[in-house]
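for reference, the sequence and a predicted model appear below.
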Amino acid sequence: MIALALALAIIVLHGTLLYRGVSLPVFTAVTGGLLAAGYFAGLYGTLGAGIAAALFLPPALLFNLVPLRRTVVSRPLYKVFRSVLPEMNRTEREALEAGDVWWEGEMFRGRPDWSKLLEFPYTTLTDEEQAFLDGPTHELCAMIDDWEVHFERKDLPPEVWQFIRDNGFFAMLIPKSHGGLGFSAYGQSCVVAKIATRSLTAAVTVMVPNSLGPGELLVHYGTKAQQQKWLPGLAAGHEIPCFALTGPEAGSDATAMPDTGVVETRVVDGEEVVGIRLNFSKRYITLAPVATLMGLAFKLQDPDGLLGDPDKTDYGISCALIPTDTDGIEIGRRHYPGAAFMNGPIKGTDVFVPVDVIIGGPEQAGNGWRMLVECLSAGRGISLPALSTATGKGMYGITSAYSKIRRQFGVAIGKFEGIQEPLGRIGGYAYSMEACRNLTASAVDHCAPSIVTAMMKYHMTEMMRTVITDAMDIHSGKTIIMGPRNYLAAAYQALPVAITVEGANIMTRNLMVFGQGAIRCHPYVFAEMEAARHADPKAGLRDFDKLLFGHIGYSVNRGVRALVLGLTNGRLAKAPVDGETAGYYRQLERYSASLAFASDVAMGVLGGSLKLRERTSARLGDMLSHLYMASATLRYVHEHGESEADMAHVRWVMAHHLAELDKALYEVIRNFPVKAVRPILKLTTMPRGRQFDGPSDADNAAVCDVMLDSATDSELNQRLQYDLYIGGADNGPTGHMLRTLEKLQEIEADYEPFLKAVKTGRVRGEDVSAQLTDAVNQGLISQAAADGIREYDALRYEAILTDDFSQDYVREPLAHPRDEPGPGEARIRAVS
């Protein structure tokens, strides 16, 4: 019994040491001390001590005496590692090195330091940014008739184009020193979000030059001369920029572009000029049909060494800035994507430009891929999350309002459980997107988080896809009929644009998130790869030995932590806060440890072939993404307080993310390519099986109750609507819908008894007016209440109507004025 108790004590002690991640010398010393203590305590004799020493000392010496370990263990492994390590070309290295590792690194490594999240400062709008949001941005939204833009003109009106140019909407990221607005990433996000709730066409027109465009490239990489020449014109709107990257032969794989630039000399105006002969064909280029200044990505070659290095002919991807009226450039006809924003092909045949058009000058030749990756990653963290969140929050408000106003079978449709399922999902997703947008845009203001922005691009646009589809289902017939009253169809039609641009979602999920994240976020892998490629093998071996055994200790620690936290359902993890959210922090730490261990197993077992195992990579990336999104939600509620309205949403969001984490980990294990590894992964990371099923019906109903029952001026609603364009009741269908909801809230106390009286037959009448007169005559409601209900009913009826047009207008909208409503809309209405 004593021996058994001692054995259990030793196991617990060693497990504690491994769980805490003590160093190898400490672990060795504690083990040796226990063996010595057992001998001196008389638990075993000389023979036992000799056997223990024979088992303990050789590995202890081998792994703790660094010169011996390096010679016997690390050297052979180093040779093998160097021989099997795949070549990394320049573009792959630049993609890996681009941007910064931020909070996602903490979530990947299995022991998040929560203080880094909770103490991270949100960016807030400056007075100038707030004034721009309330002033020019609101004015721009009020100028736009999106039906006119989307259907009649298929373009923004000239006065809207001019307003955008005159007010610096193309220059939000350009510093004030060059005439721009110099806004923060968060400020840009809020402006794009507000415009998106009025017109997707206008939002895309504004956001693209502030994402990947000549302005941003010039700010970060341009020479002083280039900045002085072009930035003032871009800031003032005299120049309209586009960036030509994607072509017919190269979409997501931009490195495969066939577009070329060859350095050569030509005589121009009697002088010999060193320049570049360009041949390119690009498509899907936003603003190309109206652009005056083009950023161009191409592969640069210098066969004659004219750039100064006779041994270098292939420079790789480079970026140049070229006026679109340059000889040989042909702007093609328009593409027509799901929205009416300007987009089209652009082609160049034997275009000759001086070498100083290279962004950053000839010294930056060949550095275009790094420029693109870094700028694109920042854009992914601002524009598309802003667009997605604006859609989510817009659908949150308008769909909940419609669900309360629209009645079927005498009941508001929001009370039906079938409606509440998608309505609650809209609420949960909108809350999660707002939390993610706030954290991610703030991060872009402090660093360049490339992995986070890839995650956000994929998941935010996918959540937007779900939100729009759910909203369409709830609105049913109202949003399948095109017209000015339809505030959903344009977003639904344009949805594939967001899914496809700035890295197609399939590629982003399957290749980018984990493919880049695993190497950048891991504390050892990239450094080990660098050590293996070291030009000095001795120095490389020295670094590799230290990294290798640090890596082994890291893997063992994360495996033990995953097992212990899995067995205890996260109870041993430390939470940085008290209260209801504390348990969520513990669960995230548990899954963080599981991700760290599963990632190490996947990389160790599959090696370089992991990049070809896209489903495994995608699922591990999903885990990292949901860890980030869940932690963003906790940061958001920590910032704003745990009100009951907030907590209803937090419970839904956390249940969703924890279930997605559970599912992704389960699928990694169930489908792991090497079957023999599956039991190890399961025992270590899911010892109690799957734990989470997603939001319950009660969670969903709680979110719907907040959405349907809270006042339009509640603190949560105000927080979700601060950067949305609502408009007035006479200035668009969304404004009218919310005005109708406000009126309903005013008369609701009298309206429900009135409806009940009509349904039971106590109140009679052929239409609403007659029914209200009868109710007043019976003393059931006052005359003032009847007047309020009559006003509301007129608003309600208008809110649920759809549009109809003459056939001439539909055929040629610009040739025929928009019609007045048809006679079918004036029919007698009676409450039934």
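Yes, it's here.

C-alpha only now, for contacts and for neighbours.
Fine.

scan this structure for its longest strand.
The residue-count maximum for a strand in the chain (DSSP state E) belongs to strand 271-286.

another structure for you, compare them:
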Amino acid sequence: MNTSPVHPFDLVAVDGLLSDEEREIQRTVRALGERELRPHIAQWFQEGIPARELARLLGGIGVLGMHLDGYGCAGTNAVSYGLACLELEAVDSGLRSLVSVQGSLAMYAIRQYGSEEHKQEWLPGMAAGEKIGCFGLTEPDAGSDPGAMRTRAKRDGSDWVLSGTKMWITNGSVADVAVVWARTDDGVRGFVVPTDTPGFSAPEIKQKLSLCASVTSELVLEDVRLPADAMLPKARGLSGPLGCLNEARFGIVFGALGAARDCLETALSYVADRTVFGRSLASYQLTQQKLTDMALELDKGMLLALRLGRLKDEGRITPEQVSVGKLNNVREAIEIARQCRTLLGANGITLEYPVLRHANNLESVLTYEGTSEVHSLVIGKALTGEAAFR
């Protein structure tokens, strides 16, 4: 006997775990994605993304820095921010990356560690999408080990002079402001760098096979001279940039599930319509086994994300818990995307369907904001008390 299919999230009644406000925010972002973003995403993946136009669009609905308070930010809870990330990444990881870097890296760094003048100057425009920010931490030879950074900031009278190179910087070529981390005689410090400062350049990285609907750049700092007050006064050492990374990783915990959900929804629709040997592909046991396994991992990932979101809203989340969420949910999301591709057969490799685009994007998500290996070691240290990083 045939019955009406249910959505994967209905298997564990996820919707009942959300407040009315959280559901409304999720519906608003999903509606925007379906109306304004999804119709164009395949073209943007091939030809590049109109980042400034999109920043203004996303700022208009309040998702840029939405989890921050004041200065034009919406001040929502962490779960609402996570759900917004989920809906954006259901369209494309590049869109969520734009929002993550803007809100959880650049804006968070200024809000958390900046002076009142920094906040007043930059945050309202960034929240509205009128100004775009980027975050300069990763270097060509210092990815997973930010303590090995070579970018230097030296005093010259009352000024700072920055020299060095940053790599794989989302939003870099379109940014109005860069939060740059550099070595000083007083340890690692952060600097607010207007991108029109002489000596600053941000050549875009081309010929990517992943996150193609996202601006990725190199930052080159050639004796960039900044006033003394360009330094973030409340960040000292690596705890500053690592605190920002934890904010961004939290968004990924939810965001990766959006890509996985979109793949699974696509596969469910496809197998229902596809006829093989005179029957729908959905009616075969092997197909249903794949769908079941994927739905279980998607639901478990969602329950984990919501638990971490509640902990964050209570002020009790730890970096190790964020690592658990990032490691599990991205790892399972990329497996779901790959498995969905097999159900679509040859159709799965085209941009007519989103699954291989999501899989390609998730290859980057698996690596950035901490590789799977690094998050495994963070969790391993928590379990054993032994640091195995070196």
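Thanks, I have the structure now. Fair warning: this is a prediction, and the values are worked out from it, not measured in the lab.

rewinding a little: buried sites along the longest strand of the first structure?
By 16 or more other C-alpha atoms under 10 Å, the buried positions in strand 271-286 of the first structure come out as 274-286.

to the chain's geometric centre, what's the distance from that strand?
Chain-centre distance of strand 271-286 of the first structure: 33 Å, with C-alpha atoms, centre = their mean, to the nearest Å.

give me the helices and strands touching the helix or strand just after it, please.
Per DSSP states H and E, the first helix or strand lying C-terminal to strand 271-286 of the first structure is strand 293-301. Applying 3 or more C-alpha pairs under 8 Å, 6 or more residues apart in numbering; DSSP states H and E, one finds that strand 293-301 of the first structure contacts helix 214-221, strand 241-244, strand 260-268, strand 314-323.

dump those to a markdown table, plus mean neighbour count and distance to residue 96 of the first structure.
Below are those laid out as a markdown table (neighbours: other C-alpha atoms under 10 Å; distance: least, C-alpha to C-alpha, whole Å):
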| stretch | mean neighbour count | distance to residue 96 of the first structure |
| --- | --- | --- |
| helix 214-221 | 22 | 19 |
| strand 241-244 | 26 | 23 |
| strand 260-268 | 18 | 24 |
| strand 314-323 | 21 | 16 |
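
nearest to residue 791 of the first structure, out of the ones you listed?
Closest of those to residue 791 of the first structure is strand 241-244, at 49.1 Å (criterion: C-alpha to C-alpha).

what's the closest non-adjacent residue to residue 382 of the second structure?
Excluding its sequence neighbours, the residue lying closest to residue 382 of the second structure (C-alpha to C-alpha, 6 or more residues apart in numbering) is residue 320, at 7.0 Å.

give me the aligned partner of that neighbour over in the first structure.
In the first structure, residue 320 of the second structure lines up with residue 451, judged by TM-score structural alignment.

got it, and residue 71 of the second structure?
Using TM-score structural alignment, residue 71 of the second structure sits opposite residue 178 in the first structure.

and for its match, the neighbour number?
Residue neighbour count, defined by other C-alpha atoms under 10 Å, stands at 20 for residue 178 of the first structure.

which of the three states applies to the closest residue to residue 202 of the second structure other than its chain neighbours?
Distance criterion C-alpha to C-alpha, 6+ apart; nearest residue to residue 202 of the second structure, sequence neighbours excluded, is residue 219 at 4.5 Å. Under DSSP: H, G, I helix; E, B strand; the rest coil, residue 219 of the second structure falls in the strand class.

please apply the same query to the one 4 residues further on.
Secondary structure state of residue 223 of the second structure, per three-state DSSP, is strand.

hmm, back to that, surely the match of residue 320 of the second structure is in contact with residue 511?
No. The pair residue 451 of the first structure and residue 511 fails to qualify as a contact (C-alpha atoms under 8 Å) at a distance of 11.6 Å.

tell me the secondary structure for the residue mapped onto residue 347 of the second structure from the first structure?
Under the alignment (TM-score structural alignment), residue 347 of the second structure pairs with residue 478 of the first structure. Secondary structure, three-state DSSP: residue 478 of the first structure is helix.

residue 478 of the first structure reaches residue 489, doesn't it?
No. Taking contacts as C-alpha under 8 Å, residue 478 of the first structure lies outside contact range of residue 489: 9.7 Å.

re earlier: and the residue nearest to residue 382 of the second structure, how many neighbours?
Residue 320 of the second structure: 19 surrounding residues under other C-alpha under 10 Å.
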